[in-house]
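[1] Need a 3D model of the sequence below.
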Amino acid sequence: MIRVTDLRLPLHHPDEALPAAIRKRLRIEPRDLIRHTVARRAHDARDRTSIALVYSVDVAVRNEAAVLARFRRDRQVQLTPDTRYRPVATAPAGVARPVVIGAGPCGLFAGLILAQMGYRPIILDRGKVVRERTKDTWGLWRKSVLNPESNVQFGEGGAGTFSDGKLYSRIKDDRFLDRKVLTEFVRAGAPPEILTEAHPHIGTFRLVKMVENMRETIEALGGEYRFSTRVDGIDVVDDAGGGRRVRGLHLHDSGYLEADRVVLAIGHSARDTFAMLYEAGVHVEAKPFSIGVRIEHPQSWIDQARFGADAGNPILGAAEYHISHHCSNGRTVYSFCMCPGGTVVAATSEEGRVATNGMSQYSRNERNANSGFVVAIDPVRDFPGDPLAGLALQRHWEERAFVAGGSSYKAPAQRLGDFLAGRPSTTLGSVVPSYRPGVTPTDLAECLPDFAVAAMREALPVFGRQIRGYDHPDVVMTGVETRTSSPVRFTRGADFQSLNTAGLFPAGEGAGYAGGILSAAVDGIKVAEAVALSIGGSVVDARAA
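    Take a look at the predicted model:
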């Protein structure tokens, strides 16, 4: 088949317009178009008065070779790529079982790929199965009761389970590993349209069932899950070449698990595990992250600002935005993890601290839009020296937020107008905050670094000129957003193993190699393949036809 890209049609086009556009683009007669399927659909709303749909389609035509020859220099008319996933190896008989620490998106796909190749992985997670974990999470949101081992961050599905469920990223891979992720999600119960939408998402409720279905698949292939199993130590020995190698894991219940291949997919909030690995001598370095707040607007404001008269069109759905500003103090302020039609959620995993995140359901039909409104920070400038200094910085501001919120897991919040004026909020306005277990009006400047406050105050009017209503005085800001990404990177080599600890495979967001569900899942696939190739067995050329 032939892949035709960048076919642009008006938002309200009739069904016949797409095949007509294909025929016109390929310069063929109606009888020569056998069939077509949509490979991808996006929308271009830069001009909200004339919104366009942008299609990529796979087309079967008569005399395909002649059509391709006619367009051999046209990058928008090419042979449809083969996106099928091919494993790189199959497990040899009697191989020691690899261990995956963490059952978030990265660990889930590392475990799935290892299971599909026959390696029967053991998957450890400090939290609970996803439905029990969901109950614990709601315990914080509804009753202000935190379970430090089972919450938004820890448990089956990882932090991505309680998010917007976005399934897009900027990663590029000539083996279409992102397609493998989406295909497996559809097999597990995700809506098929995630395979064609340019910005697919799933939402929390659907993710719960999908995670369960994927666990069942892994177990049916010989994999094993062990929940409520925290790794408290790593057993490292000297190898024959003078280096270090993993031999096993010390578990929280004084148990010991032999393992010479360990995938480290622990997520960006496993701070105690970061410290344990650092103390064990595993190579780690500080990396940049961001700090700020969650900002909420009525979704209708964002829809109107982005889509104009077409706001509410079901094809367009709830509007999103991505904005940034480079400030006079050298800082960059940007929107992060925008959740259309969603809620702001309590995302702490440690007692006496408040951290926020955003979440949406598949319908995206809640009253407010929210996103991170954050300032980029880096180790050299903001937390030099100790590789774990970023953890201390996060904890410091989360503790300040906890106190400012009333020391009850309520979050500090402020009207945008008060924030710009430099005065504490005593009441909130027309925009109703969605955060549970509730907010306390206060002064967010007490919960953020001075440089971040200055940068945010500069950026707000700029964003208001880009999105009408963004800087409305009644907009609610809720603090603090500290967990945009991991503050550390467990550096690995070209073989995906730790620079100084053989057999340890740092992976995903917690190891500093991903950001979001899709990129973490893709990294999990790559690391699983690296584990398989390090073991040996029947090696397959993954790029072979």
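[2] Please make it C-alpha for all contacts and neighbour counts, starting now.
    OK.
[3] After the longest strand anywhere in the chain, heading C-terminal, what element do we hit next?
    The single longest strand within the chain, with elements called by DSSP state E, is strand 332-346. Using DSSP states H and E, the helix or strand that follows strand 332-346 in sequence is strand 356-359.
[4] List the contacts of that following strand.
    The contact list for strand 356-359 (CA atoms under 8 Å, 6 or more residues apart in numbering) reads 162-165, 203-204, 293-294, 337-339, 342-348, 370-372, 478-482.
[5] Could you give the separation of that strand from the chain centroid?
    Between the centre of strand 356-359 and the centre of its chain there are 12 Å (CA atoms, centre = their mean, to the nearest Å).
[6] can you check stretch 340-356 too?
    16 Å.
[7] for it, which positions count as buried?
    Residues of stretch 340-356 classed as buried: 340-350, 352-356 (neighbour count, 16 or more other CA atoms under 10 Å).
[8] so Pro340 sits right up against Ala369, yeah?
    Yes: with contact defined as CA atoms under 8 Å, Pro340 reaches Ala369; the gap is 4.5 Å.
[9] between the two, what contacts are shared?
    Common contact partners of Pro340 and Ala369 (CA under 8 Å, 6+ apart): Gln299.
[10] is it true that Tyr256 touches His250?
    Yes: in this structure, Tyr256 is within contact of His250 by CA under 8 Å, at 4.8 Å.
[11] Next one: Glu458 from Arg465, what distance?
    12 Å (CA to CA, to the nearest Å).
[12] More neighbours: which of those two?
    For Glu458 versus Arg465, neighbours defined as other CA atoms under 10 Å are more numerous around Glu458 (18 against 11).
[13] Name the SS class of that one, please.
    Look at Glu458: counting by DSSP: H, G, I helix; E, B strand; the rest coil, its state is helix.
[14] Surely Tyr119 is within a helix?
    No: looking at Tyr119 with three-state DSSP, it is coil, so not inside a helix.
[15] how close does the residue lying closest to it once chain neighbours are set aside sit to Glu258?
    Nearest residue to Tyr119 in three dimensions, chain neighbours excluded: Ala91, at 5.4 Å (CA to CA, 6 or more residues apart in numbering). For Ala91, the distance to Glu258 equals 19 Å [CA to CA].
[16] More neighbours: which of these two?
    Between Ala91 and Glu258, counted using other CA under 10 Å, the more crowded position is Ala91 (22 against 16).
[17] for comparison, sequence B:
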Amino acid sequence: MLRITELKLPLDHSDDAVRPAIVQRLGIADADLLDFTLFKRSYDARKKNSELQFIYTIDLQVNGEADVLERFVDDHNVNVAPDVSYKVVGHAPQDYAQRPLVVGFGPCGIFAALLLAQMGFKPIVLERGKEVRQRTKDTWGLWRKNVLNAESNVQFGEGGAGTFSDGKLYSQIKDPQHHGRKVLHEFVKAGAPEEILYVSKPHIGTFRLTGMVENMRQQIIALGGEIRFEQKVTDLLVDGERLQGVVLESGEQLHANHVVMALGHSARDTFRMLHARKVFMEAKPFSIGFRVEHPQGIIDRARLGKYAGHPKLGAADYKLVHHAKNGRSVYSFCMCPGGTVVAATSEPGRVVTNGMSQYSRNERNANSGIVVGITPEQDYPGGPLAGIELQEQLESTAYLLGGSNYQAPAQLLGDFVAGKPSTALGSVEPSYKPGVTLGDLALSLPDFAIEAIREALPAFERQIKGFSMHDAVLTGIETRTSSPLRITRGADYQSLNLKGLFPAGEGAGYAGGILSAGVDGVRIAEAVVRDILGLQSA
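    As a prediction, the model looks like this:
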């Protein structure tokens, strides 16, 4: 198998133009090209005056592979393709009876359970929320009727927080074993479009994710796994330094020697239980800020120029960072082209935002988090739970500023920079439901964060023309950018001081987004299997 990189074709090329381009690039007869697969397709829009082209990485099979490699020995864009296929760690012995537990059924928990099931270990999954269809109804209950279900919402339930998001499937994690390809292939098998295997920034969107999550659940069940919804873990069964199982809210005890804790970043009550049980954890940095909304057309024109609106490119995104004079870094987070700002609280009396898009990304506004990095050493000293306590304080303040009815506090960007409260909207209609209450967002975050964001917003204008438009809307607040703590694990992926506990995913501080959480689920499943089978860690 060979790989060609940097193969460029015009933006409007036909689907059948790729094959002759490969043949011409390699100087071979068409009959000698036996097969090819798109591995990656991207484009570079940084040079505004240049013609946009698609840039391909393609894996292919040819007659006379050795001869081709010899002819292109000095060409770094023609090489042997790396092996990115998934390698199974092992399989359950026939007499294996102790079923592993997976706590949480977000992206990490789904992949941990799926891989364990595929290797024959028949996991039991415990999810505190509801199955995805009912969960969706409960979530809309907050968005449309201001009614929060604290156990079934954007954060809790089948599919995790990633279900109500842009469905981004790209990450900057190191992935030497190509576990990300395994995740993407499983998504395609579950109903995702095949293009996620090769487009440079794949995404799915909420509606498609819902059906995919159901399909993956059915696959786990078909392989002998068990999924239990509305099953909240409230305690651990511990013998010295060894975990022996969990206790459910109902009082039921489930015994297991291997428990995957894939909690998500909002399971604050479970974090507190683990801390009370003296499971080792430590505070970690996260970020706080607002959601900003612009007309999507402004972003498209700034990023794509004359190609704005091109059907093959879709809605444009952006990635921004500014280093403020007060030493803080301000950056865009979870950018959602053609999306909406959503109510993402999971607790009564608190307001927190997130961003979401459908697959089409055709809503009128673009939104992203504009957030400031904070650290436990500088901003929330006091132990592993101090970050949670800060989040709770800020979200409670946002609830009051929004009117104590789950509306969110909001302000026009120009007014925020000028330091004056907003009293009326301009051309940008905020998408947040249940609605927004205009006022002064400076009251919602610490002074250092307000100072840094005020400096950053006009600075971003230099990168995105129109970004600092006066009536762009800021909606508060964004606090759950990542877990505020890490349940630290060792090289064997187990808790440092409680063997048998496998902290996993975003809540444990080891992922950030759907793809990285899925990859961590794969890694955790492999670690569980290695421990069961007595194999050495990878």
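[18] Which part of structure 2 matches the longest strand of structure 1?
    Counting by TM-score structural alignment, strand 332-346 of structure 1 falls onto residues 329-343 of structure 2.
[19] Now find how far off-centre the matching stretch is within its chain.
    12 Å.
[20] what do you get for stretch 20-29 of structure 2?
    In terms of CA atoms, centre = their mean, the centre of stretch 20-29 of structure 2 is set 39 Å apart from its chain centre.
[21] for it, which positions count as buried?
    For stretch 20-29 of structure 2, burial by neighbour count (16+ other CA under 10 Å) applies to 22-23, 26, 28.
[22] ok, and what's touching that stretch?
    Under CA under 8 Å, 6+ apart, the answer for stretch 20-29 of structure 2 is 7, 30, 33, 68.
[23] quick one, what contacts the nearest residue to the third one once chain neighbours are set aside?
    With CA to CA, 6+ apart as the criterion, Leu33 of structure 2 has its nearest non-adjacent residue at 4.7 Å, and that residue is Val62. Under the criterion of CA under 8 Å, 6+ apart, the contact list for Val62 of structure 2 reads 1-2, 32-35.
[24] how about 10 Å then?
    By CA atoms under 10 Å, 6 or more residues apart in numbering, the residues touching Val62 of structure 2 are 1-2, 23, 26, 28-36, 68.
[25] quick check, nearest of the buried residues of stretch 20-29 of structure 2 to Gly500 of structure 2?
    Checking these against Gly500 of structure 2 by CA to CA gives Ile22 as the nearest, at 50.8 Å.
[26] gap between the closest one and Leu34 of structure 2?
    Taking CA to CA as the measure, Ile22 of structure 2 falls 11 Å from Leu34 of structure 2.
[27] which residues are common contacts for these two?
    With CA under 10 Å, 6+ apart, Ile22 of structure 2 and Leu34 have common neighbours Leu60.
[28] wait, doesn't Leu33 of structure 1 sit right on Val59?
    Yes: the pair Leu33 of structure 1 and Val59 qualifies as a contact (CA atoms under 10 Å) at a distance of 7.5 Å.
[29] of those two, who's got more company?
    Using other CA under 10 Å, the more surrounded residue of Leu33 of structure 1 and Val59 is Val59, with 22 against 17.
[30] Which of the three states applies to the more buried one?
    strand.
[31] residues touching it, list them.
    Counting by CA under 10 Å, 6+ apart, Val59 of structure 1 touches 1-4, 19, 22-23, 33-39, 79-80.
[32] among these, which are in helices?
    When DSSP state H defines the helices, the subset of these inside them is 19, 22-23.
[33] hmm, back to that, which residues does the residue nearest to Tyr119 of structure 1 contact?
    Contacts of Ala91 of structure 1 by CA under 10 Å, 6+ apart are 97, 114-120, 532-533, 535-539.
[34] Please convert the buried members of those residues into ChimeraX selection syntax.
    The ChimeraX selection below is limited to those of the contacts of Ala91 of structure 1 classed as buried (16+ other CA under 10 Å):
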select :97,114,115,116,117,118,119,120,532,533,535
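[35] Show me the contacts of Ala91 of structure 1 that map onto helices.
    Reading helices off those with DSSP H, I get 114-116, 532-533, 535.
[36] Reformat those residues as JSON lines; add distance to Glu279 of structure 1.
    Below are those laid out as JSON lines (distance: CA to CA, whole Å):
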{"residue": "Leu114", "distance to Glu279 of structure 1": "29"}
{"residue": "Ala115", "distance to Glu279 of structure 1": "32"}
{"residue": "Gln116", "distance to Glu279 of structure 1": "34"}
{"residue": "Ala532", "distance to Glu279 of structure 1": "28"}
{"residue": "Leu533", "distance to Glu279 of structure 1": "29"}
{"residue": "Ile535", "distance to Glu279 of structure 1": "27"}
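[37] for those residues, which one is nearest Asp443 of structure 1?
    Distances from Asp443 of structure 1 to these, taken by CA to CA, are shortest for Leu114, at 49.4 Å.
[38] Roughly how far does that closest one sit from Met214 of structure 1?
    Using CA to CA, we find Leu114 of structure 1 at a distance of 13 Å from Met214 of structure 1.
[39] try Leu146 of structure 1
    27 Å.
[40] Kind regards, and thank you for your time.
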